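S.K.: build the 3D model from these lines:
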Amino acid sequence: MRRKEISIQKGENVLLDGPSKLEVLTGEIEIYGKILKRGENVIVRKDKRVAIIPHVSSTLRITSGRFFLTEDEVIPSNWVKTCERVSELRRGESALIIGKADSGKSTLAIYLINKLLEKKERIFFLEGDIGQPEIWVPTTISGIFLERGVIDLEGYFPSFMEFVGDITPRKVYRRNIRLITFLNKCGKEEAPVIINSDGWIRNGGLEHKIKLARQMNPQFIISFLSERLNSDFKEIGRVIEVNRPKYIKRRGMKERKERRKRKYWKAFSSAVLDTIEIKDLKIELAEIGREIKYEKVRKVFERDKLRGILCGLYGEGKCIGVGRIIEMNEGSITLSVNYIKKEKIEGMVLGNIIIDSEFNEWRVSWEDKIV
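M.R.: Sure, this is the predicted structure:
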């Protein structure tokens, strides 16, 4: 395993691509607003890039990964100014981040969280990107209370979760807006909220974001979009326009699919196998948004070979986990389950995504199958 020690001065920034391990041997550095001092370390996962800013002369040990030095600005100046404005957020208030894919939304969210935690005891982060979530499983949105700074939210366990049922809001946009608004309300009761959104902007995506913003009524709308596209948002809240950093990596469709595959594997490779009786079980279709009889669903499941379809599991009136259906029998359903809280399953919402035995994903439309 390749290791290298480097010395950097204030004004010399480092961009590090994972997978890698970074150790601070001397000095003090900052990564997206989080301070790391001598003796501290961080793991940079595959497909992630971090920007390292030394506060003083520092020595770093880098294990694996690729890095390069730059004197260019790695945190845009308007990000710093945005933090100053958003720092006035109080409990009961929120800031919504919008922008195209690969614009830097998730990175800005982490930067804001870290800077706000310098002044606030607690922040609620709401992950609203169902296709490339930082937390939990694709097809879901989730929220987490944070009291300490973070560099990467991968692997964090959500405080709240909701199953949307797809990897894009296109066919489930009403459900998407309703559930993000609900989780925002849950978080606002206890802390200021930072909301990350998906990158769907074209072909109806902008209208979806406008409807989302109107429903949520955030104090700030932090936008990576152009001034022209931001005009409708200015009627809703205070719009702060920010720039995309030069160093943000662009990911193609293949890379995005591979990242989702890794998340599916992590969620279901060691999931609990459970069998639930269908008696008194309410079944809803995410795409259609209504309850449907079990026998009708089972008939389509067997006819169209929908083994592996993802579903949201509900108990005590809230989402308690995500399941992958293995079998639908006459009186029971067998599925692998990743619970966030073990409760009796009282309801199930079927989504539009199938995960096969190799954790590859396939999309299915219930609208074409259920009449």
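S.K.: okay, CA-based contacts and neighbour counts for the rest of this
M.R.: Fine.
S.K.: give me the nearest residue to residue 354, chain neighbours excluded.
M.R.: Spatial nearest neighbour of residue 354, excluding adjacent residues (CA to CA, 6 or more residues apart in numbering): residue 309 at 4.0 Å.
S.K.: distance check, the one you found against residue 365.
M.R.: 11 Å (CA to CA, to the nearest Å).
S.K.: which of those two has more neighbours?
M.R.: residue 309 (24 against 13; other CA atoms under 10 Å).
S.K.: follow-up on the earlier one: surely the residue nearest to residue 354 and residue 357 touch.
M.R.: No: Residue 309 is beyond contact range of residue 357, at 11.1 Å (criterion: CA atoms under 8 Å).
S.K.: another sequence for comparison is provided below:
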Amino acid sequence: MSTAKVRMVKGPATVAVDGACHVLGSDVSGQTITVRAGKALPFEPSGRCRLRARLGRGGRMWLADPTSAGTSMWRGLAQQVLAGGKKITIMLAGDTDTGKSTLATYLANMALERRLVPCIVDGDIGQGDLAPPASIGAAALSKQVTDLRDVSASLFEFVGNTSPAGFEHLVAKKLRSILERAGPLGDICIVNTDGYVRGGGIQYKLMIAQELRPDVIVCIGENPELLDAFRNGSWQVLHTKASSQASKSGYERKSRRLDQFLRHVGSGSSAAELSRVKFTYMGRLFSPSELRIPPIVQLEPENMKGMFVGLGLNSQVVGFGIITDITPSSIYIRTDVNSFDRVYLSNIRLGRDRAIEIKIA
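M.R.: The predicted model follows:
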């Protein structure tokens, strides 16, 4: 295989690597790599290398130009932000499908290569990798990875909506909270944000930057207005090319989002007495007694059944679930969490067949 090209593989697929090869900076030589449905990974060979791909339905494999795919276009950026070897926070900002998650993975792998411990904060509440939709997750990485969905997050925050529009201040506040807790876990913190950067999204991203006060902001792709918005801050602003490997169809996005919901909910069940549980929605606390005359639609029993929720214990989000039933005395939740004292409500119900996401008006 020629080293002048990048071999892209879109899942579902498994790829057996025979020879020297890297994926997003991770050495995958001699390994078999699984590529999830809807995910595209760049295989970058060095020397003689043979790839044997088994493609599932919708999977494909193609040669790509290294100037717009793979990691060579980001090599200089990684060297620049990691050169000092000091503790820094990097914020990634860019439109949907520009490769923010891909770049976050690559930077984390390059940090590990330099024996730095990277911590990733995933603030994409619509299409995140470290947490289910409507949530924020963070994790310190101890080894290189090719897909952040293989990483188990250790910290969570719950927002309750899959779009930041109307929830901008809450998202910024939750990001700051999780960054404060995640910072001590690593040498370098990489904050990935959502793709809302058009119109009001620019001011929203500036709000996030002002909350987080990162050392470096990396703007991905062509968006002069976004670059200009960051110019007068205390941080360093860098610009880099978007990745052509990042595009996903609407169906792929929906499928990956549903997979994230169900993966974090699990298949267990748990129940709690309502008298022992408090409810939170958009940062506002509600007591069980308010269920009798609900002040918000999210507390109406018909809306709570099937609702995707966060579960808290001692003021920390410890997991997620789906409300299966609620009675005057108890609440029943599909979840792998055994103990909780708080339920974080959302605007999301999952349909009976778990295949559709229903917004609560």
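S.K.: give me the TM-score for this pair.
M.R.: Here the TM-score for the pair of chains, by TM-score structural alignment, normalised by the length of structure 2, is 0.90; 349 aligned residues with a CA RMSD of 2.0 Å.
S.K.: between residue 309 and residue 365 of structure 1, what contacts are shared?
M.R.: The contact sets of residue 309 of structure 1 and residue 365 overlap at residue 352 (CA atoms under 8 Å, 6 or more residues apart in numbering).
S.K.: what ranges do the helices span in the stretch 1-150 of structure 1?
M.R.: Using DSSP state H, counting those that start in this stretch, the helices found in the stretch 1-150 of structure 1 span residues 77-86, 105-116.
S.K.: secondary structure class for residue 351 of structure 1?
M.R.: Secondary structure, DSSP: H, G, I helix; E, B strand; the rest coil: residue 351 of structure 1 is strand.
S.K.: now for it: what does it line up with in structure 2?
M.R.: Under the alignment (TM-score structural alignment), residue 351 of structure 1 pairs with residue 346 of structure 2.
S.K.: residue 347 of structure 2: what's its closest spatial neighbour, skipping adjacent residues?
M.R.: residue 360 (4.9 Å).
S.K.: what's the counterpart of residue 214 of structure 1 in structure 2?
M.R.: Residue 214 of structure 1 maps onto residue 210 in structure 2, by TM-score structural alignment.
S.K.: one more: residue 104 of structure 1?
M.R.: Aligned partner of residue 104 of structure 1 by TM-score structural alignment: residue 99.
S.K.: next: residue 235 of structure 1.
M.R.: Checking TM-score structural alignment: residue 235 of structure 1 goes with residue 232.
S.K.: what about that match, distance to residue 226 of structure 2?
M.R.: Plainly put, residue 232 of structure 2 is 12 Å away from residue 226 of structure 2 if you go by CA to CA.
S.K.: which one of these two is surrounded by more residues?
M.R.: Neighbours were counted for residue 232 of structure 2 and for residue 226 using other CA under 10 Å; residue 226 has more, 23 against 9.
S.K.: shouldn't the more buried one be within a strand?
M.R.: No: read with three-state DSSP, residue 226 of structure 2 is helix and lies in no strand.
S.K.: was I right about it contacting residue 197?
M.R.: Yes: Residue 226 of structure 2 is within contact range of residue 197, at 7.2 Å (criterion: CA under 8 Å).
S.K.: aligned to residue 120 of structure 1, what sits in structure 2?
M.R.: Using TM-score structural alignment, residue 120 of structure 1 pairs with residue 115 in structure 2.
S.K.: neighbours of that match, how many?
M.R.: 12.
S.K.: ok, it to residue 82 of structure 2 distance?
M.R.: Taken as CA to CA, the span from residue 115 of structure 2 to residue 82 of structure 2 is 11 Å.
S.K.: isn't residue 339 of structure 1 right up against residue 322?
M.R.: Yes: the pair formed by residue 339 of structure 1 and residue 322 meets the contact definition of CA under 8 Å, at 6.5 Å.
S.K.: more crowded one of those two?
M.R.: residue 322 (30 against 16).
S.K.: now the more buried one. Nearest residue, chain neighbours left out?
M.R.: Nearest one to residue 322 of structure 1, counting by CA to CA, 6+ apart, is residue 312 at 4.7 Å.
S.K.: next SSE downstream of the one helix or strand the one you found maps to?
M.R.: Using DSSP states H and E, residue 312 of structure 1 sits within strand 309-315. Per DSSP H and E, strand 309-315 of structure 1 leads on to strand 318-328 as the next helix or strand towards the C-terminus.
S.K.: and the aligned partner of residue 202 of structure 1 in structure 2, which of the three is it?
M.R.: Matched by TM-score structural alignment, residue 202 of structure 1 corresponds to residue 198 in structure 2. Three-state call for residue 198 of structure 2 (three-state DSSP): coil.
S.K.: so what's the counterpart of residue 140 of structure 2 in structure 1 up against?
M.R.: Residue 140 of structure 2 maps onto residue 145 in structure 1, with residues paired by TM-score structural alignment. Counting by CA under 8 Å, 6+ apart, residue 145 of structure 1 makes contact with 122, 123, 124, 125, 159, 187.
S.K.: relative to residue 20 of structure 1, how far out is the third one?
M.R.: Using CA to CA, we find residue 124 of structure 1 at a distance of 28 Å from residue 20 of structure 1.
S.K.: likewise residue 286 of structure 1?
M.R.: According to CA to CA, residue 286 of structure 1 stands 39 Å off from residue 20 of structure 1.
S.K.: these two: who's more crowded?
M.R.: The neighbour comparison of residue 286 of structure 1 against residue 20 (other CA under 10 Å) goes to residue 286, with 25 against 21.
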